[in-house]
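Visitor: Sequence and predicted structure are below.
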Amino acid sequence: METWQNLLGFSGYVLGLTRDELASVQWADSIPTLMGALVGGLLTLHAANKTFKGQQTMQRQQLLDMEKAFLQSINSELAMVRQHYQTVIGNEIDQLPDGKPFESNYSVTGDYFTVYNKSDQIGHVRDEKLRRDIIWAYSMMKGLLDSYQTNNDMLAKREQDMKDFRYSSKMVGLLDANTRSAELTQYAETLKTYHLEARAAVDSALESIDETLKHEKNWKV
């Protein structure tokens, strides 16, 4: 009896009829029609479910494709920034003797992190360690460039002190310039530390990105 009631309920769902309406049906004459409607209804439900699952799969794949494209872009940007930095500044700081100031003045005011700064995809990187590595690498590089700007400002102040001494012949200008030189020498050690730490952070992030990208299973639903 319970099975029959369940069948009536499901039949009503498929045919859009209430239980009372179903009960008034002339079953002997209507069974072929009912069975056809049930089969048709089941096929429709199956097709709708398959379509829904297909759409879900497509959406998940699109998210994976977006994440992969973002990581590929970040990988390219970090690699280029590292290479440019090492060529323009890094080699010089590597060769700087201990106890010497960093005398070069490099412009570090440009936007070297276009992909990272203009994208909100970092929050969608699934791997927590990879996400941390990328954020840390960019934070360290930004901090390093800020440090070079600080060094530039110190060089400019020392130059101004020397100009004041040359034009006024006042010893205070020379003393100030010597003080700046001592500060620059001390700050050079800070620069070398930041240089090594930032480069290591970038190398670690690049290694993590490469390791993630090379596994195809990470990019298929």
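Guide: Now that the structure is in, tell me what you want to look at.
Visitor: switch to C-alpha atoms for all contacts and neighbour counts from now on
Guide: Noted.
Visitor: So which residues of this structure form helices?
Guide: Listed in chain order, the helices found in the chain under DSSP state H are 2-15, 19-23, 27-85, 91-94, 114-117, 128-168, 171-213.
Visitor: Centre of the chain to the fifth one, how far?
Guide: Its chain's C-alpha centre lies 9 Å from the corresponding centre of helix 114-117 when counted by C-alpha atoms, centre = their mean, to the nearest Å.
Visitor: try this one side by side with the last:
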Amino acid sequence: MDDLLTWFSVCLSGIFAIIGGWIGGSIGGRYALKATQKAHENQKNIADETEARIVKSLLQAIHDELETVFDQYQETMGNRIEALEKNQPLAFYYPLASDFFSVYHGNTFLIGRVKDHDLRKAIIKTYSLAKGLLDSYKMNNDIIHKWEHWSLVFAETQMEVHKIQAEAYRSSLINYAEVLKKMHEDVKVNLKETTRMLALAGIFS
């Protein structure tokens, strides 16, 4: 009888040990899982904060670049094109740098990380219009060069064929001036809207 009680006691002890181990393991596993989840959440929060800082810095730089480049442009050419009278050529060379938009071109891989779809689209549109305007000024510079060339040739030769060439290029300049004025206004309007949207996005806070 004593042997039976002893055996039963040993069995109960073993069962309790197993149950205790299972409960302890379960609780420990649950805390370990929560700790892992918490660590993951912390890492994600840190990654999100880092991403937000990177995008905000990019938007600040874009705002500054757009304002700076346009202010310089307005002083050198914008005021001139706005004051140009109808049926007059823009007979003025616009010196063009190799890259006005170093911030934008150097960070195009980050533009897609701007979460605000409308803001992202506005930025891309403004830069596209601005680059199109600069390309058009290059074309105008080329027409001016050809007009001056044939005007000089006519002055030296007094041949009618050269006069016709010079007048044709001057006529092209007059027509192209209207195109430039329209493109200038489009850039100005889009730039104003984009900088407004950038400010509303909280880049200065």
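Guide: Structure's in. What do you need? Here the structure is a predicted model, which is why all the values come from computation and not from measurement.
Visitor: where does the TM-score land?
Guide: The TM-score (TM-score structural alignment, normalised by the length of structure 2) is 0.87; 192 aligned residues with a C-alpha RMSD of 1.8 Å.
Visitor: closest to Lys100 of structure 1 out of the helices of structure 1?
Guide: Between Lys100 of structure 1 and the helices of structure 1, the shortest separation by C-alpha to C-alpha is 5.3 Å, and it involves helix 171-213.
Visitor: how about the closest one, aligned to which bit of structure 2?
Guide: Under TM-score structural alignment, the alignment places helix 171-213 of structure 1 onto residues 160-202 of structure 2.
Visitor: what does stretch 134-147 of structure 1 give?
Guide: Under TM-score structural alignment, stretch 134-147 of structure 1 corresponds to residues 123-136 of structure 2.
Visitor: Mean deviation, that stretch versus structure 1?
Guide: Here stretch 123-136 of structure 2, set against structure 1 after superposition, deviates by a mean of 0.6 Å using mean C-alpha distance after the TM-score superposition for structure 1.
Visitor: Identify all contacting residues around that stretch.
Guide: Outside stretch 123-136 of structure 2, the residues that touch it by C-alpha atoms under 8 Å, 6 or more residues apart in numbering are Leu96, Leu180, Met183, His184, Asp186, Val187, Asn190, Leu191, Thr194.
Visitor: Show the contacting residues for the aligned residue in structure 2 for Val81 of structure 1.
Guide: Taking TM-score structural alignment as the alignment basis, one finds that Val81 of structure 1 is matched in structure 2 by Val69. Counting by C-alpha under 8 Å, 6+ apart, Val69 of structure 2 touches Phe100.
Visitor: rewinding a little: can you list the helices of structure 1 in CSV and add distance to Phe102 of structure 1?
Guide: Supplementary listing: the helices of structure 1 in CSV, determined by distance: least, C-alpha to C-alpha, whole Å:
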stretch, distance to Phe102 of structure 1
helix 2-15, 81
helix 19-23, 89
helix 27-85, 15
helix 91-94, 7
helix 114-117, 28
helix 128-168, 8
helix 171-213, 6
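Visitor: Farthest from the middle of structure 1: give me that residue.
Guide: Using C-alpha atoms, centre = their mean, the residue of structure 1 lying farthest from its centre is Ala28. It sits 66.0 Å away.
Visitor: Tell me the spacing between it and Val14 of structure 1.
Guide: Between Ala28 of structure 1 and Val14 of structure 1 the distance, using C-alpha to C-alpha, to the nearest Å, works out to 19 Å.
Visitor: Hmm, Ala91 of structure 2 is touching His145, no?
Guide: No - the pair formed by Ala91 of structure 2 and His145 falls short of the contact definition of C-alpha atoms under 8 Å, at 9.4 Å.
Visitor: Spit out the contact partners of the spatially most central residue of structure 1.
Guide: In structure 1, the C-alpha nearest the mean C-alpha coordinate belongs to Ile122, at 2.6 Å (C-alpha atoms, centre = their mean). With contacts taken as C-alpha under 8 Å, 6+ apart, Ile122 of structure 1 has the following neighbours: Tyr116, Arg131.
Visitor: any idea what it aligns with in structure 2?
Guide: In structure 2, Ile122 of structure 1 lines up with Ile111, judged by TM-score structural alignment.
Visitor: Name the surrounding residues that touch stretch 74-89 of structure 2.
Guide: Residues from elsewhere that reach stretch 74-89 of structure 2 (C-alpha under 8 Å, 6+ apart): 90, 94, 170-171, 173-178, 180-181, 184.
Visitor: which one of the residues you listed sits closest to Phe100 of structure 2?
Guide: Set against Phe100 of structure 2, the nearest of those by C-alpha to C-alpha is Tyr94 (13.2 Å).
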